Every structure is written in C-alpha cells, then in structure tokens.
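Q: fold the following.
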Amino acid sequence: MNYVILAGGSGTRLWPISRNSKPKQLSQLVGDLSMIEETYHRLGKNQSVFISTNSQFAPLIKKLLPDIPAENYIIEPDKRDTGPAMAFVAAWMSLKHPNNPMILLPSDHHIRDKRTFMEVIEAAENLINSRQVLINIGIQPTFPNTSLGYLEVGEEISKEAGVHVYEFKRQKEKPDYKTAKKFLDQGNFFWNVGSFAWTPNKFIEAYKKFAPVIGDHLNELIHDLESGGDGSEAFSRMEKVSIDYAVIEKIDPRQVLTIRGDFGWADLGSWDQLFDQLADKADAEGNLVKANWHGVDTRNTLIYGPADKIITTLGVSDLVIVDSDDALLVTPMSRAKDVKKIVELLSYKKLQQHL
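A: This next block holds a predicted model:
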C-alpha cells in the first residue's frame, strides 16, 4: 500500500492557531508533535509515504518530516477543491505506481487506536487486490453531526482480519440536524471522513467516466507531468468540485465497499470538538490546558497558549481561551463553532496579517 497524506488544506475554525500560512495540520494541537507528524508516525515511518500539498506548505512540512525524500512530494499547482486535487494525486501516482493500491489520508485527523487503524488499511489493500473495488472508510456516528457527509451502507459482507466490511449503497451530503438524527437512529449510516483507497489507474478511469469536467484534462495533465512540467495548465481547467460530487455520488455502488473504522477517530475541526475529544485529559475541574496557566474558580474551560506567557483566569466557566503571538481569542464554548465569523470579520477589515 502507498500512503498519500493530504496536507494542502487550511481551515479557519481553529483560528488563531490555524492560519493561512500555518494550518492546523502543521500545529501542535494535542501533544508535542504536529498533526502531520502524528499522521506520519502512525504509519510507522513507512517509506511508501507521499505528501500531497502546495508550494507554500511544502518547505514547512519538509522541516517537520525530514525523512521523507523530496521526490515523494506531490505539489498541487493551485487550490481547486478535492475533486481536482485527488485527480492530480492519481495522475502523479500513476507515473510511479499505476496499479498499486494507495490510500488517501487527511493529515489533520486524530486517531487513538493506531493498531486497529493499520489493520483497517491492511484490509483495504487486500480487498482492492482481490476485488478491484474502491474502498471508503466510514466512522460509526456518536451524535447527529451536521458538519460531515454520510455513507449509507447495506449488509456486512465480511470481517477482513477482524475488520468490519459493508456493502456501499450511497453517499449523503452534509444533512440538517433532523436528518442527521434520523441517520444516527437508523444505524446504517457512517460518517464520511474523506479517506479513500484504490489504485491510481482505477481513480483515473472513474474520473474519465463520471467527471468529464476533470477527466477530460487528465491525459494532458499526465503528459505534462511525464515531460517534467508541473501540470498547472491542465489543472487550471479542471472544475472546482469535491471528489464526492465528482465521483463517489455517481459510481456504481457495486464497485465500492465501506470499511468501518473502529480506531478512535476524531476530527479536531473546532475548539469545542477538540475539548470534547480530549476530555479525558482534563483536570479535576474539567479544564483542558495546554498553556502556562494559573487559575482560581475556573471550570470546563479550554486554555491554549505559549509556554513563555502566563494566562490567568478567575471565576469563569465554559470558555475557550486561545492565545498566540499576535492574537487572542475568548469565546463561550457554545459559540466555538462560529470562530470563522471572526476570521471573516478580520478579512473584511483587511487585517490579513492576522489570518
């Protein structure tokens, strides 16, 4: 199996730590390692690791992951959503390993059970080799999440080395709360966390068949990459759509299997999500702290800041307090999902230096 770590995106919900110049995957949100370092170490420093990113982030990642050779970096010419991005990865990988299974792994996911995670990947590789199917990884929902898409599954068809494998029925876009609650109650819907596995050539075939707005430019892209170019012209003509809309929603379900990922997955996509997922690390008063903090009568609060600055609190609860070199965020925990509104405000006021 070839592992492609997807590290080209940037988010706003973890501002002020996640920035345009240094997104969350390059930040130390949980422990002493950045999220991309954790992702790499989870794979056992495997030599079949490739990094998909852009020219802005590549130098930063190379400093964090010096063991990965420069020739294993897939440099996207531009940001054009996951549809073109994954097509670019498939085209690039097709020149090196056209028929070898590869798995696309987001660099900013938190995984608790590394052993089961690797067992899932091994099962995916075996299924691709034996059945030539696309594999998507789904997570059993624990609450009505409206921030993720869903995978509807059918019967459980096998246990591949103890890993649960299901028929794939269809994909559902991000639902409203009522629909998400229905999915949760039905029990045959998994969260779609953006991890797919197949061979590069199979991905390319699917793009050409189901997404001509992308697939029609793949031959030109491959030829340009093969000739030493960066593929920017062909890439710029690919429509900005998600891989879900471009391929997954249109593919014959019989060509897809879903593996349930029981490996303690968490998307640390907002400060309240981070607080919830790391609740077991909180102190006796329910405070989650990664800072030089001293407080009195403080409860259920997330406190994040640099080691060389003291943060103090008195008589507060249910807050998010995040301090960085040039910005401080204070918000009720209940509003933490709305941090992007602050980012939009700063952008409107042309304070890009703080974004």
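Q: when you work out contacts or count neighbours from here on, use the C-alpha atoms and nothing else.
A: Noted.
Q: continuing past the helix ranked longest in the chain, what's the next helix or strand?
A: Longest helix in the chain, counting residues (DSSP state H): helix 114-131. Counting by DSSP states H and E, the element after helix 114-131 in chain order, helix or strand, is strand 134-139.
Q: from the contact counts, what lies against that following strand?
A: helix 114-131, strand 189-198, strand 256-260 (3 or more C-alpha pairs under 8 Å, 6 or more residues apart in numbering; DSSP states H and E).
Q: buried deepest among those, which one?
A: Most buried of the helices and strands packed on strand 134-139, by mean neighbour count (mean count of other C-alpha atoms under 10 Å): strand 256-260, with a mean of 24.
Q: which helices and strands sit right next to that strand?
A: Going by 3+ C-alpha pairs under 8 Å, 6+ apart, strand 256-260 lies up against strand 134-139, strand 163-172.
Q: one more, for comparison:
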Amino acid sequence: MESVVAEDARSCALHTLIKMKRLHWWLLVALNIFFLLAGQAASVLLGRFYYDKGGNSKWMATLVQTAAFPVLFIPYFLTSSSEKPSGISNSPSLGIVSLNYLVLGAVIAGDNMLYSVGLLYLSASTYSLICAMQLAFSAIFTLFINRQKFTVLILNSVVILTISASFLAVNDSSDEPSGVSKGKYAIGVLTTLGASALYSLILSLMQLSFERVLKKETFSVVLEMQIYTSFVATCVSIIGLFASGEWRTLSGAMDGFQTGKVSYAMTLAWTATAWQICSVGIVGLIFLVTSLFSNVISTVSLAVTPIAAIIIFNDKSNGVKILAMLLSFWGLATYIYQNYLDDLEARSKINDTDTRNESSC
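A: Down below sits the predicted model:
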C-alpha cells in the first residue's frame, strides 16, 4: 500500500513539474515574440527614415543590421553562468563550429545587403508586404531541409502570400520613394524577394545547425549563434563599406541629413539596436519552436508595419496595396490556425496521460 502511495506522489510531482516547465517555455516564447515584433517594426521604419532624410549608403544600412551585437554579451554572460552543462559528450569540434558561424555570417551579410537595396527603392509599406513572401519560402525550405510537415492550411498560406506579393510586383509603382525610377522599383522588388528567400534559407540552416552541429540544449547557444554570426556579418559589411568607397560619402551624408547630425547618429544607433533585438527573437524562436514558426511571427510584424508606414511616412494606400495587405493577413491567419490545431493535438495526447495522474493526486 505504501508503495502505491509513493508512486502516486511521484506521479503528482512529475505532473506539476511538467506544468511548470510548459509555463516557463511559453514565457520564453512570448518574450522572444515581443523582441521580434518590436525590433523588426522599429528597424524597418528607422531604415526608411534614414533614406528619406538623406542617408545614401547601402553598406552603412547593411552594417547597422548586425553592428550592435556586442550588447548581447551582457545577457550571454548572465545566461551562461546560471545554466548547467548540457551533459553532451559528443560536442562538435571548434573547427566545425567556427566554419558553421563563418558561412552563416557571410550569408547573413549578403542577405542584409539585399534588404538594404530593397528598402532604398521601395516604400516601407510595399517593402514589408513583399517581405511577407519569406513565409512561403520558409515553408518550402523547412519541408526539404527540416522535414517540416506541409498541410493543406500551410499550402493555402503559401499560395495566398505569393498572390499578395505578385500584386505588389505588378503594381504601377505609384508609391515609390521620390526620385526612384520604374527600373529601380523593379530592382527593389527583385532584391527584396531574393532577400526573403535567402532569409528563409538562413532560418532553416540555423535550425539544422542547432540540431546537427551545436547539439546544445541551453538558451546561451541562441546568443552564441547571434553574436558570432553577427560578428562575421559585421566584418563583411565593413569590408564592403571601404571596398565600395561609400565610406568617403559618410561625412557629407551626416552634414546633409535633414534632421541634423545628432539625429543621423541616433537613427543609426537605434536602428542597430532594433535589429539586434529582432535577431534575438528570431533565433530564440528557432531554438524554442521551429524556423517556420519564427518566420510566421516575423510575418506578423511585416503585415502590421505597412499600417504604421502609412501613418508615419504617409505612404500612398492604393487599392492594390490594401488588397495585398488583406491577403497577407489571410495567409498569416491560416498558418496560425494550423499551429493552433497542432498544439491542440499535442495537448490532447498529453492530457490523456495527465488525467489519469490527476485522478490519483
């Protein structure tokens, strides 16, 4: 009889522990979602502000997307010192890990450059809506690289977002920034689409790195990934800044910035900070959930940012853009609903076991 009571007590304790761990997991997910949404919306709007007020360096716009990575050392040291070793004996070699960070960092720098060109030639609202295509690209990459399942609802989301981006691509470009020709508008559309595809590939490769290369189960690995890849991307961006000769125009750009030199410096500083906050949220969600889920949350911001751009920058809101915005929300909603169904299915399986334990508690 005593053994039965002891077994019931252990079952109750295990059930409580599972509930606490799940709550802790949801809190971390919510925190990273906030980082991603706030950081991405702020960085896109500040990036457009930089170009609108006289900033003209694409490499500087690329550099600020990763240059603020040193601030991550503060949470990294706090997190790593409080975490217990994962106990994994087959840790990867330093060479393999270094090569992993080097390749990802270089690809991230190229992706950031494509985004900078796209934002230069497109309005903030059009840019954000085209970026929503990254969810469609991510669904495809995760299917082949991460073996993510591809349901009817996800397929619907991919198709709807593709149609939304197509409407903007064939738009009459009436909302293009001042001084941008139709040819440059087309370049902006193509580079933004290319950046979205490359970004989705990066997320899938990051998830694969967590699973196959790093093989750690601590949150500090998330910060390590962001710090080292950002360091490589920053070095590549600095090389590009000097190799292109754009560094010679920085002084003149600061002097001619419409809102003043201090505003120029603060715009770049806050843009860099916003990008790092966004990146932590992105990588954190890859670690906690999947790369596709991270991309979905990122798309939430991209669907909301056009509204903010219309209010802040007075971007033109024609019928095509409104239709594209509605389609983006529809495509996003269908994928979120699929995640809701998956979560319900997972919970029902857990509850079948937990109900029996609760009855004996």
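Q: now what about the TM-score between them?
A: Once the chains are laid over each other, their TM-score by TM-score structural alignment, normalised by the length of the first structure reads 0.24; 141 aligned residues with a C-alpha RMSD of 6.6 Å.
Q: ok, back up a step: mind putting the helices and strands packed on strand 134-139 of the first structure in a markdown table, distance to residue 317 of the first structure included?
A: Shown next, in a markdown table, are those (distance: least, C-alpha to C-alpha, whole Å):
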| stretch | distance to residue 317 of the first structure |
| --- | --- |
| helix 114-131 | 34 |
| strand 189-198 | 31 |
| strand 256-260 | 37 |
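Q: wait, which of these is closest to residue 73 of the first structure?
A: strand 189-198 (18.6 Å; C-alpha to C-alpha).
Q: next helix or strand past that closest one?
A: Following strand 189-198 of the first structure toward the C-terminus (DSSP H and E): helix 200-210.
Q: for the helices and strands packed on strand 134-139 of the first structure, which one sits closest to residue 343 of the first structure?
A: Counting by C-alpha to C-alpha, and looking across all of those, nearest comes strand 189-198 at 24.4 Å.
Q: next, the angle helix 200-210 makes with that closest one.
A: 120 degrees (axes from the mean of the first three to the mean of the last three C-alpha atoms, to 10 degrees).
Q: secondary structure element for the residue nearest to residue 35 of the second structure when sequence neighbours are not counted?
A: Spatial nearest neighbour of residue 35 of the second structure, excluding adjacent residues (C-alpha to C-alpha, 6 or more residues apart in numbering): residue 281 at 4.9 Å. Using DSSP H and E, residue 281 of the second structure sits in helix 261-288.
Q: what residues of the helix or strand just after that helix count as buried?
A: Next along the chain after helix 261-288 of the second structure, taking DSSP H and E as the criterion, comes helix 291-313. For helix 291-313 of the second structure, the neighbour count (16 or more other C-alpha atoms under 10 Å) marks 291-309, 313 as buried.
Q: what of stretch 314-331 of the first structure?
A: Neighbour-count burial for stretch 314-331 of the first structure [16+ other C-alpha under 10 Å]: 317-323, 329, 331.
Q: one step back: so which of the helices and strands packed on strand 134-139 of the first structure is nearest residue 74 of the first structure?
A: Of these, the one closest to residue 74 of the first structure (C-alpha to C-alpha) turns out to be strand 189-198, at 17.1 Å.
Q: what is that closest one packed up against?
A: So strand 189-198 of the first structure, by 3+ C-alpha pairs under 8 Å, 6+ apart, packs with strand 102-106, helix 114-131, strand 134-139, strand 149-160.
Q: mind listing the helices for the second structure?
A: Under DSSP H, the second structure gives helices at 2-52, 58-63, 73-82, 94-121, 124-131, 134-144, 152-169, 182-208, 220-243, 250-256, 261-288, 291-313, 319-359.
Q: list the helices and strands the fifth one packs on?
A: The helices and strands touching helix 124-131 of the second structure, judged by 3+ C-alpha pairs under 8 Å, 6+ apart, are helix 2-52, helix 152-169, helix 182-208, helix 291-313, helix 319-359.
Q: if we can go back for a sec, packed most tightly, which of the helices of the second structure would that be?
A: Mean neighbour counts for these (mean count of other C-alpha under 10 Å) peak at helix 124-131, with a mean of 28.
Q: show me where the stretch 1-150 of the first structure has its strands.
A: Along the stretch 1-150 of the first structure, counting by DSSP state E, counting those that start in this stretch, strands occupy 2-6, 49-54, 73-76, 102-106, 109-111, 134-139, 149-160.
Q: TSV for those, including distance to residue 201 of the first structure and mean neighbour count?
A: Below are those laid out as TSV (distance: least, C-alpha to C-alpha, whole Å; neighbours: other C-alpha atoms under 10 Å):
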stretch	distance to residue 201 of the first structure	mean neighbour count
strand 2-6	14	21
strand 49-54	17	23
strand 73-76	17	22
strand 102-106	10	22
strand 109-111	27	19
strand 134-139	12	24
strand 149-160	24	17
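Q: before we move on, back to that, of all the helices and strands packed on strand 134-139 of the first structure, which one is nearest residue 165 of the first structure?
A: strand 256-260 (4.6 Å).
Q: continuing past the closest one, what's the next helix or strand?
A: Criterion used, DSSP H and E; the element after strand 256-260 of the first structure is strand 265-267.
Q: coming back round to it: out of the helices and strands packed on strand 189-198 of the first structure, flag the one nearest residue 233 of the first structure.
A: Here strand 102-106 is closest among those (C-alpha to C-alpha), at 24.0 Å.
Q: can you put the helices and strands packed on strand 189-198 of the first structure in CSV and add distance to residue 167 of the first structure?
A: Shown next, in CSV, are these (distance: least, C-alpha to C-alpha, whole Å):
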stretch, distance to residue 167 of the first structure
strand 102-106, 19
helix 114-131, 12
strand 134-139, 10
strand 149-160, 5
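Q: between those, which one is closest to residue 40 of the first structure.
A: From these, taking C-alpha to C-alpha, the stretch that ends up closest is strand 102-106, at 10.1 Å.
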